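>>> structure here, sequence nowhere to be found:
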């Protein structure tokens, strides 16, 4: 009886080892644990839509609508540094933007803008009043009258885009 049980154990071990070897050679996973290999999977795709990050929070806190941009013109704390682009509006305190890189653009909405102080970049601002759109070239490191302060009729203009290049 002991011989038969030893043979059965040896035969069972051989069958188990053979099955395991077959699984390894066939490429099947040896264990079904909670982890799986992802090295052969392709990475996901990131799609940039250029929406301004945190725009909803900025609108709620500062009543400034920041829409889209390339990330090179960003809202900044006016006291944080010098060389910022400054926008003056009757409906807001001074609003500042930091410009980085060789060029940048930002679409936004700030009503009742009357002046822009340029920085070291060549900047153009686009503004609208009623159905009319008007562009202003902002002088580098100087104040430029825009919107209602440059309009003969004194109409309220909305700042809708800033474009800067070095």
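Good, I have the coordinates. Given the structure is predicted, the values throughout are model-derived calculations rather than measurements. Numbers count the residues shown, from 1 in each chain.
>>> CA only for contacts and neighbour counts going forward, please
Will do.
>>> now do the contacts for the residue lying closest to residue 106 once chain neighbours are set aside.
Nearest non-adjacent residue to residue 106, counting by Cα to Cα, 6 or more residues apart in numbering: residue 69, 4.2 Å away. Applying Cα atoms under 8 Å, 6 or more residues apart in numbering to residue 69 gives the contacts 50-52, 104-107.
>>> what do you get for residue 102?
Listed by Cα under 8 Å, 6+ apart, the contact set of residue 102 reads 165-166.
>>> could you check how far it is from residue 121?
Distance, residue 102 to residue 121, by Cα to Cα, to the nearest Å: 9 Å.
>>> need the residues touching each of these two.
Once Cα under 8 Å, 6+ apart is applied, the residues that residue 102 and residue 121 both contact turn out to be 165-166.
>>> which residue ranges of this protein form strands?
Remark: strands assigned in the chain by DSSP state E are 65-69, 73-76, 85-89, 95-99, 103-111, 113-117, 122-129, 132-138, 143-145, 158-165.
>>> and the longest helix for the chain?
helix 2-26 (DSSP state H).
>>> which residues are contacting that helix?
Residues contacting helix 2-26 (Cα under 8 Å, 6+ apart): 29-30.
>>> one more time with 7 Å
Helix 2-26 has contacts (Cα atoms under 7 Å, 6 or more residues apart in numbering) with residue 30.
>>> just how off-centre is that helix within its chain?
59 Å (Cα atoms, centre = their mean, to the nearest Å).
>>> ok, residue 7 to residue 13 distance?
10 Å.
>>> next up, a structure to set beside the first:
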């Protein structure tokens, strides 16, 4: 019985060794071709330039803080959203509670809403003729300009605050230029 077992195992070992050697030879040929920089073709061997992979790595992402989609928003809503840290964003006013609401008189009573996320945020923008702002749970300050003069207003939490022309005796039209919020 031992002789038969040894006799059956011998051809299996030969096939295993043949497959292993064949695979090793094929892998070696591929490595040699890769290192030599040539690829076999029907008409001969074609040489290719070899470049280190690390040189062609991805580039760097550099944040410029510009508001994404600002051109489309300008065309649709006639307001300029310039730059920010991404924690104050323009949203649909029906998107939920806790939004900053900005009323602009010149644009037929247009209301713009902003969502604030995180511990703090800032956004530079241009909305003309802003007269009222409703605060949220954040401590918020806004900067407004009238001519060459700049004014800062503190916005009451969760209440309406008169700003710009509604807070000034002369009633001059103020432009909202920056919103800053902190928790």
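Yep, that arrived. What you are looking at is a predicted structure, and each value in this text was computed from that prediction instead of being measured.
>>> just to check, residue 90 of the first structure is in contact with residue 147?
No: applying Cα atoms under 7 Å, one finds residue 90 of the first structure not in contact with residue 147, separated by 11.2 Å.
>>> if you count surrounding residues, which of these two has more?
residue 147 (29 against 13; other Cα atoms under 10 Å).
>>> what's the match for the more buried one in the second structure?
Alignment note: residue 147 of the first structure maps to residue 164 in the second structure; criterion TM-score structural alignment.
>>> that match contacts residue 127, doesn't it?
No: checked against Cα under 7 Å, the pair residue 164 of the second structure and residue 127 is beyond contact range at 11.3 Å.
>>> so where is stretch 87-102 of the second structure in the first structure?
Using TM-score structural alignment, stretch 87-102 of the second structure pairs with 72-87 in the first structure.
>>> in that stretch, what's buried?
Within stretch 72-87 of the first structure, the residues that count as buried by 16 or more other Cα atoms under 10 Å are 72-76, 78, 83-87.
>>> separation between the equivalent of residue 128 of the second structure over in the first structure and residue 160 of the first structure?
Counting by TM-score structural alignment, residue 128 of the second structure lines up with residue 111 in the first structure. As for residue 111 of the first structure, its distance to residue 160 of the first structure is 9 Å (criterion: Cα to Cα).
>>> between the two, which one's more packed in?
residue 111 (23 against 20).
>>> would you confirm that that one contacts residue 158?
Yes: Residue 111 of the first structure is within contact range of residue 158, at 4.2 Å (criterion: Cα under 7 Å).
>>> wait, what's in contact with the equivalent of residue 173 of the second structure over in the first structure?
Correspondence of residue 173 of the second structure to the first structure, assessed by TM-score structural alignment: residue 156. Shown in contact with residue 156 of the first structure (Cα under 7 Å, 6+ apart): 112, 129, 147-148.
>>> hmm, 8 Å instead?
111-113, 129, 147-148.
>>> with residue 45 of the second structure instead?
With Cα under 8 Å, 6+ apart, residue 45 of the second structure has these contacts: 38-39.
>>> how close does it sit to residue 38 of the second structure?
Taken as Cα to Cα, the span from residue 45 of the second structure to residue 38 of the second structure is 6 Å.
>>> same deal with residue 93 of the second structure?
When residue 93 of the second structure is compared with residue 38 of the second structure (using Cα to Cα), they lie 62 Å apart.
>>> also residue 118 of the second structure?
With Cα to Cα as the criterion, residue 118 of the second structure and residue 38 of the second structure are 55 Å apart.
>>> who's more crowded, these two?
The neighbour count for residue 118 of the second structure versus residue 38, taken as other Cα under 10 Å, is higher for residue 38 (16 against 11).
>>> that one touches residue 47, doesn't it?
Yes: if you go by Cα atoms under 8 Å, residue 38 of the second structure and residue 47 touch, sitting 4.1 Å apart.
>>> contacting residues for residue 74 of the first structure?
Here residue 74 of the first structure is in contact with 97-99, 106 (Cα under 8 Å, 6+ apart).
>>> find the centremost residue of the first structure, please.
Centroid-nearest residue in the first structure, with Cα atoms, centre = their mean: residue 53, separated by 5.2 Å.
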